[in-house]
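Asker: The sequence and its predicted three-dimensional model are supplied below.
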Amino acid sequence: MLSISKLIIKTGHQIFQNIFTVLGVSIGWSLFVFPAVFLLPLPWAVAFLALTLVPATAAVYAVMNQVINGGKGGIADFFRFFIKYFRRAFLIGIILVLAVLIPVSEWWYYLNVNNSYGIFLFSVFQTYLCATFLASQVYTIPLLVMEDLKCFQAMNRSIKHFLAHPWYTIGLFVQMVSVTVLLSLSIVGFFLLHIGMLSIFILNATQNLMLEPRKSTIGYLKENPAGR
């Protein structure tokens, strides 16, 4: 299985080769993010992102999965995949939003209503659980588009990968957060590159995990041609 550093090198090469597609799908994704960030009031922005962000992200992953496997992709494919995966990705998005809102609401309660030591500990514990759950969902959208799975099938498979490779997944999650934070410092870089670059990296990481059992099986069959 490739290390995170080798995945980064592989991803960088693929981003360079497919830079125009990366730009195209990132712009398509930004069409859904830009209004929520700059135009809508906070309650409407949260609702709009809950409705569209994960389906738009799934569409980006679907296009880039097609491209890195030798196909072609463009903005028309982005909107086609947005419609195709909307229902399943929307359900995933609602669950992920809840996983974010639970600790946020708990911390709001602690800071504004009851700042007791017990509530503080409960807030820390809830934050840890929700962060762990979010980390366990790193592979959900890639699996959704790579294997055309249903919502809960993809989430369940992602959890299984997380449990089988916890440190690999945590390293991947840290890389995701780091890239997001760095690119968010540049508005242009974030809206033009972020999701396209990130999707290639996560797709490669997921493919890396999926190939590992197959390589082990092939090696076993070569060593035991009679299945013994």
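Answerer: Everything's here; your move. Residues are numbered from 1 along each chain as shown.

Asker: CA only for contacts and neighbour counts going forward, please
Answerer: Fine.

Asker: Could I get the buried residue list for the lengthiest helix in the chain?
Answerer: Counting residues, the longest helix found in the chain (DSSP state H) is helix 75-112. Going by neighbour count (16 or more other Cα atoms under 10 Å), the buried part of helix 75-112 is 75, 77-79, 81-82, 85-86, 88-93, 96-97, 99-100, 103, 106-107, 110.

Asker: Kindly report the same for stretch 203-220.
Answerer: Residues of stretch 203-220 classed as buried: 203-207, 209 (neighbour count, 16+ other Cα under 10 Å).

Asker: Second structure for comparison follows:
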Amino acid sequence: MGLRELKKEQTRTLIADIAWRLFADRGFDAVRVAEIAREAHVSEATVFNYFPRKEDLLYSRLDDFGERLLAAVDSRPSGASVLDAVRTFLTGSTGLLAQVAAGDDEALVRLRTVHRMIAGSPALRAREQQTITDATTALAARLAAEPGDAAETDDVTAYVAANALMGVHRALIDLVRRRVLADEAPDRLAADVRAQGTRAFALLGEGLAGYGVRSRPNTRPGKGS
């Protein structure tokens, strides 16, 4: 990374850090982009150059979910269904929930802060739903494009499967948010998410267990595949 690119990345990180601090202190909707720009010593136009929408200031750190989900689906081994891959990805012991379960108080503060900000802002809730919708659409496209007989290739079936799988994700987000905002047994939250997610996927498994079973070595669909 050259000096110019490094400076741009440092500016982007500074703006995002200031935005998160102000959002956490006062709530997302109460903070104006002009205030963030002033504290970062940049122009408001500069903020929008890095973050086209105000919501991007928060979701820039959360938007890699879809890419990580697709990577988990792409890397599933032969004989594994897409349900297996998504279940493992969503119920794995990683991220803030795992840190909270391990007794990390700072992680608990971050988890509460994020969910309180989103719960308190219609704009952030709308952006959250759009992020999930985008991930669902991308997953459906990936399933429909898989080579060979790894999945049924019609678009409707792939879209139905993707929505069913991502429905579990939506439900688990709601579970976490309710529990975090109620301050209910945070040390048990990760275990409860895994348990309830496992039961939800077991329910889907009656209909989706045989869908998207990989029958050839891992290959990521490319152009022309």
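Answerer: Sure thing, it's come through. A quick note: this is a predicted structure, and the numbers were derived from the prediction, not measured.

Asker: TM value for the aligned chains?
Answerer: Overlay of the two chains. TM-score (TM-score structural alignment, normalised by the length of the second structure): 0.27; 95 aligned residues with a Cα RMSD of 5.4 Å.

Asker: circling back: with respect to residue 12 of the first structure, which of the buried residues of stretch 203-220 of the first structure is nearest?
Answerer: Distance ranking of these against residue 12 of the first structure, using Cα to Cα, places residue 204 first at 11.1 Å.

Asker: gap between the closest one and residue 111 of the first structure?
Answerer: Note on residue 204 of the first structure: its distance to residue 111 of the first structure, by Cα to Cα, to the nearest Å, is 41 Å.

Asker: And the next helix or strand past the longest helix of the first structure?
Answerer: Using DSSP states H and E, the next helix or strand after helix 75-112 of the first structure towards the C-terminus is helix 117-136.

Asker: If you count contacts, what does that next one end up packed against?
Answerer: Packing partners of helix 117-136 of the first structure (3 or more Cα pairs under 8 Å, 6 or more residues apart in numbering; DSSP states H and E): helix 75-112, helix 151-164, helix 166-184.

Asker: Output the contacting helices and strands for the first one.
Answerer: On a contact count with 3+ Cα pairs under 8 Å, 6+ apart, helix 75-112 of the first structure meets helix 19-38, helix 42-68, helix 117-136, helix 151-164.

Asker: Not counting sequence-adjacent ones, nearest residue to the residue nearest the centre of the second structure?
Answerer: The C-alpha lying nearest the average C-alpha coordinate of the second structure belongs to residue 65 (Cα atoms, centre = their mean; 3.3 Å). Closest residue to residue 65 of the second structure apart from its sequence neighbours, by Cα to Cα, 6 or more residues apart in numbering: residue 135 at 7.8 Å.

Asker: Do I have it right that that neighbour meets residue 66?
Answerer: Yes. Residue 135 of the second structure is within contact range of residue 66, at 4.8 Å (criterion: Cα atoms under 8 Å).

Asker: the more surrounded of these two?
Answerer: residue 135 (23 against 19; other Cα atoms under 10 Å).

Asker: Which is the succeeding secondary structure element to the strand or helix carrying the more buried one?
Answerer: Residue 135 of the second structure belongs to helix 122-145 when assigned by DSSP H and E. For helix 122-145 of the second structure, the following helix or strand on the C-terminal side (DSSP H and E) is helix 155-181.

Asker: What helices and strands are in contact with that following helix?
Answerer: helix 82-91, helix 105-119, helix 122-145, helix 186-208.

Asker: Same list (the buried residues of stretch 203-220 of the first structure) but as a markdown table, adding secondary structure and distance to residue 24 of the first structure.
Answerer: Formatted as a markdown table, those follow (DSSP: H, G, I helix; E, B strand; the rest coil; distance: Cα to Cα, whole Å):
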| residue | secondary structure | distance to residue 24 of the first structure |
| --- | --- | --- |
| 203 | helix | 18 |
| 204 | helix | 20 |
| 205 | helix | 22 |
| 206 | helix | 23 |
| 207 | helix | 23 |
| 209 | helix | 28 |
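
Asker: Next, format the residues you listed as CSV and append distance to residue 215 of the first structure.
Answerer: Listed next are these as CSV, based on distance: Cα to Cα, whole Å:
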residue, distance to residue 215 of the first structure
203, 18
204, 16
205, 15
206, 15
207, 12
209, 10
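
Asker: Quick one: distance of the longest helix of the first structure to the chain centre.
Answerer: Relative to its parent chain, helix 75-112 of the first structure has a centroid offset of 11 Å by Cα atoms, centre = their mean, to the nearest Å.

Asker: ok, now stretch 118-137 of the second structure?
Answerer: With Cα atoms, centre = their mean as the basis, stretch 118-137 of the second structure stands 10 Å off its chain's centre.

Asker: Stretch 52-66 of the first structure now?
Answerer: Remark: stretch 52-66 of the first structure is offset 10 Å from the chain centroid, using Cα atoms, centre = their mean.

Asker: Buried residues in that stretch, which are they?
Answerer: Buried positions in stretch 52-66 of the first structure, judged by neighbour count with 16+ other Cα under 10 Å: 52-66.

Asker: now, among those residues, which is nearest to residue 15 of the first structure?
Answerer: residue 64 (9.9 Å).

Asker: Excluding sequence neighbours, find me the nearest residue to the closest one.
Answerer: residue 200 (6.4 Å).

Asker: number of nearby residues for the one you found?
Answerer: Neighbours of residue 200 of the first structure (other Cα under 10 Å): 27.

Asker: Could you check the angle whichever strand or helix holds it makes with helix 19-38?
Answerer: Following DSSP H and E, one finds residue 200 of the first structure within helix 195-223. Counting by axes from the mean of the first three to the mean of the last three Cα atoms, to 10 degrees, helix 195-223 of the first structure lies at 130 degrees to helix 19-38.
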